[in-house]
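Trainee: would you be able to build a 3D model of this:
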Amino acid sequence: MSESSTDVPGLTLRTPEGRPYRFDPGALCLELLPTGGYARYAAYEVLHTPEDLVRWAGESRLPGGLSLSVSAEELARAHELRGALWNLTADRAHGRALARADLAVVNAVAAEPPLVPRVDPGSGALAMAPDATGAALLSTVARDAVELFTGPYADRIRECGSDSCKLLFVDTSRPGRRRWCAMERCGNLHKVRAHRARLATGPEPAQRPQP
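Mentor: Below is the predicted model:
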């Protein structure tokens, strides 16, 4: 994860080769997942310190200018919440039952007081009250997950269609036909591979006219 953009939602991620691409998972809670995780996702870990979680909040779809302090305990809680969200989102994408233990983590974090929205006195735009805590940030993320898993888009939670990509997203598009994490990454790769496969098979033999 690197620089953010205020023009379009989502995060700027990088391929293993270092090429940046824009990934919009469609929800705040799903923006936490690409920060890393356990097992095979541990190699993608970027939340090593409390400051890393503060940085992620600034790159997320939350309003800019968030004043936030995070403790080591809250960082550990973020890792726990992220693990539960990984499991729940993947289970939902594949039609599996949601694990009670993972739901308990999300519900417990959501029960804490969330970030407090307000109207910025200078710009009139949406902002968050200053001096927020990591617990409030995580509560806001967990509440977003509760809304996602119980809302109208719960059946549109999906895993990227590429066999080599496990990024998860919610399809909020009107037609509901989103298949890839990002067209500029997996979508285009699929098109290239399909084109090469067609070239490899060659043109179909011409049909001989019937007598």
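
Trainee: can we go C-alpha only for contacts and neighbour counts from here?
Mentor: Fine.

Trainee: in stretch 37-52, which residues are buried?
Mentor: 37, 47, 50-51 (16 or more other C-alpha atoms under 10 Å).

Trainee: now, which of these lie within helices?
Mentor: 50-51 (DSSP state H).

Trainee: nearest to Asn188 among the buried residues of stretch 37-52?
Mentor: Gly37 (26.6 Å; C-alpha to C-alpha).

Trainee: between the buried residues of stretch 37-52, which is nearest Cys165?
Mentor: Gly37 (14.9 Å).

Trainee: any idea which element Gly176 lies in?
Mentor: For Gly176, there is no host helix or strand (DSSP states H and E).

Trainee: ok, now which ones touch the nearest residue to it once chain neighbours are set aside?
Mentor: Distance criterion C-alpha to C-alpha, 6 or more residues apart in numbering; nearest residue to Gly176, sequence neighbours excluded, is Arg156 at 7.5 Å. Counting by C-alpha atoms under 8 Å, 6 or more residues apart in numbering, Arg156 touches 93, 170-172, 176.

Trainee: the longest helix seen in the chain: which residues count as buried?
Mentor: What stands out as the longest helix in the chain, according to DSSP H, is helix 72-93. Within helix 72-93, the residues that count as buried by 16+ other C-alpha under 10 Å are 74-75, 77-86, 88-93.

Trainee: how much space separates Val192 from Leu137?
Mentor: Between Val192 and Leu137 the computed distance is 41 Å (C-alpha to C-alpha, to the nearest Å).

Trainee: whoops, I mixed them up, Arg118
Mentor: Taken as C-alpha to C-alpha, the span from Arg118 to Leu137 is 15 Å.

Trainee: look at these two and report which has more neighbours.
Mentor: The residue with more neighbours, out of Arg118 and Leu137 and counting by other C-alpha atoms under 10 Å, is Leu137; that gives 27 against 13.

Trainee: here is the second sequence; please produce its structure so I can put it next to the first one:
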Amino acid sequence: MPQPFDPPNAGMAPVFLADHPVLDFLNTVAVVEGRPVDFLQSDEDVLRWLKQAGFTEEGAPKLTGAMLLAAARKLREAVRGLVAKRKVGSRADASVFNAFLAKTGSYPQLVWEGRKPPRVERVREQKSPEQMLARLADSAADLLTNGDFDLIRECEDDSCVLWFYDRTKSHRRRWCSMAACGNRNKVKAFRQRQLA
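Mentor: Presented below is the predicted three-dimensional model:
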């Protein structure tokens, strides 16, 4: 049974700290003050997140009834399950994710303008919520197949659920953010050493 999520407090917004947009998408669910918070509460929240992440397409339709929100949450949880299974080296059922990809409605098109050499562009229809999320779903498929899962990690803070891609030079990143979880754990370790 899914855990209930609190809506975010006014002024709170999802963070972009994972060094990969798909992991940032998973991080739209976070633990804030000990409670799970879902930053996606409406179609507008999803559209705002897609724009911030660079996944918006021209010609997006107006949707009603939180259809985009439902599709985004479904995609997010399908990808979360696949990332978690891939991280531990387990086999996973990709049927929900593949069904989502099947609805994205894109195709390659040859573009040849003037004297420029021809190129292939992907045409993406924007008639359904799944089609509006197609670029994000493609990025998730790429992460799952080509990502270095030795460098894809969950924050080591026991109360944090955020993911990140460790792109540091030493590949020793442990926290979603040094300013938040890293600092809190360093202070905690310092206090424990002082007590000892």
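
Trainee: still touching in the second structure? Go through the contacts of Arg156 of the first structure.
Mentor: Checking the contacts of Arg156 of the first structure against the second structure (both residues aligned by TM-score structural alignment, their matches' C-alpha atoms under 8 Å), the contacts still present are 170-172, 176.

Trainee: ChimeraX command for the buried members of those residues?
Mentor: Restricted to buried positions by 16+ other C-alpha under 10 Å, the ChimeraX selection for these reads:
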select :170,171,172
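
Trainee: let me know the distance separating Ala66 of the second structure from Leu40 of the second structure.
Mentor: 11 Å.

Trainee: check Val15 of the second structure too.
Mentor: 12 Å.

Trainee: list the residues that contact both of the two?
Mentor: With C-alpha under 8 Å, 6+ apart, Val15 of the second structure and Leu40 have common neighbours Thr28.

Trainee: distance of the counterpart of Arg193 of the first structure in the second structure relative to Arg172 of the second structure?
Mentor: Aligned by TM-score structural alignment, Arg193 of the first structure pairs with Lys188 of the second structure. Distance of Lys188 of the second structure to Arg172 of the second structure, computed by C-alpha to C-alpha: 20 Å.

Trainee: can you list the buried residues in stretch 159-168 of the second structure?
Mentor: 160-166.

Trainee: where does it end up in the first structure?
Mentor: Using TM-score structural alignment, stretch 159-168 of the second structure pairs with 164-173 in the first structure.

Trainee: what about the helices in the first structure?
Mentor: 28-31, 50-59, 72-93, 100-110, 134-150, 188-201.

Trainee: closest one to Thr15 of the first structure among these?
Mentor: helix 188-201 (12.3 Å).

Trainee: now for that closest one, which elements pack on it?
Mentor: Packed against helix 188-201 of the first structure, as judged by 3 or more C-alpha pairs under 8 Å, 6 or more residues apart in numbering; DSSP states H and E, are no other helices or strands.

Trainee: nearest spatial neighbour of the one residue sitting closest to the centre of the second structure, chain-adjacent residues omitted?
Mentor: Geometric centre of the second structure, nearest residue: Phe25, 1.9 Å, by C-alpha atoms, centre = their mean. Of all residues not flanking Phe25 of the second structure in the chain, Arg76 sits nearest, at 6.9 Å (C-alpha to C-alpha, 6+ apart).

Trainee: how about Ala94 of the second structure?
Mentor: In space, Ala94 of the second structure is closest to Leu82, 7.2 Å off (C-alpha to C-alpha, 6+ apart).

Trainee: the counterpart of that neighbour in the first structure and Asp131 of the first structure, how far apart?
Mentor: Counting by TM-score structural alignment, Leu82 of the second structure lines up with Leu88 in the first structure. Distance, Leu88 of the first structure to Asp131 of the first structure, by C-alpha to C-alpha: 31 Å.

Trainee: for Trp56 of the first structure, same thing?
Mentor: From Trp56 of the first structure to Asp131 of the first structure the distance is 17 Å (C-alpha to C-alpha).

Trainee: over to Phe149 of the first structure?
Mentor: 29 Å.

Trainee: neighbours of Asn107 of the first structure, how many?
Mentor: So Asn107 of the first structure, with other C-alpha under 10 Å, has 17 neighbours.

Trainee: I meant Leu101 of the second structure, not that one.
Mentor: Based on other C-alpha under 10 Å, the number of other residues close to Leu101 of the second structure is 20.

Trainee: need the contact list for the corresponding residue of the first structure for it.
Mentor: The alignment partner of Leu101 of the second structure in the first structure, by TM-score structural alignment, is Ala110. Listed by C-alpha under 8 Å, 6+ apart, the contact partners of Ala110 of the first structure are 138-143, 146.

Trainee: dump the residue contacts of the residue lying closest to Ala110 of the first structure once chain neighbours are set aside.
Mentor: Among residues not flanking Ala110 of the first structure along the chain, Ser139 sits closest, at 4.5 Å (C-alpha to C-alpha, 6+ apart). Counting by C-alpha under 8 Å, 6+ apart, Ser139 of the first structure makes contact with 109-115.
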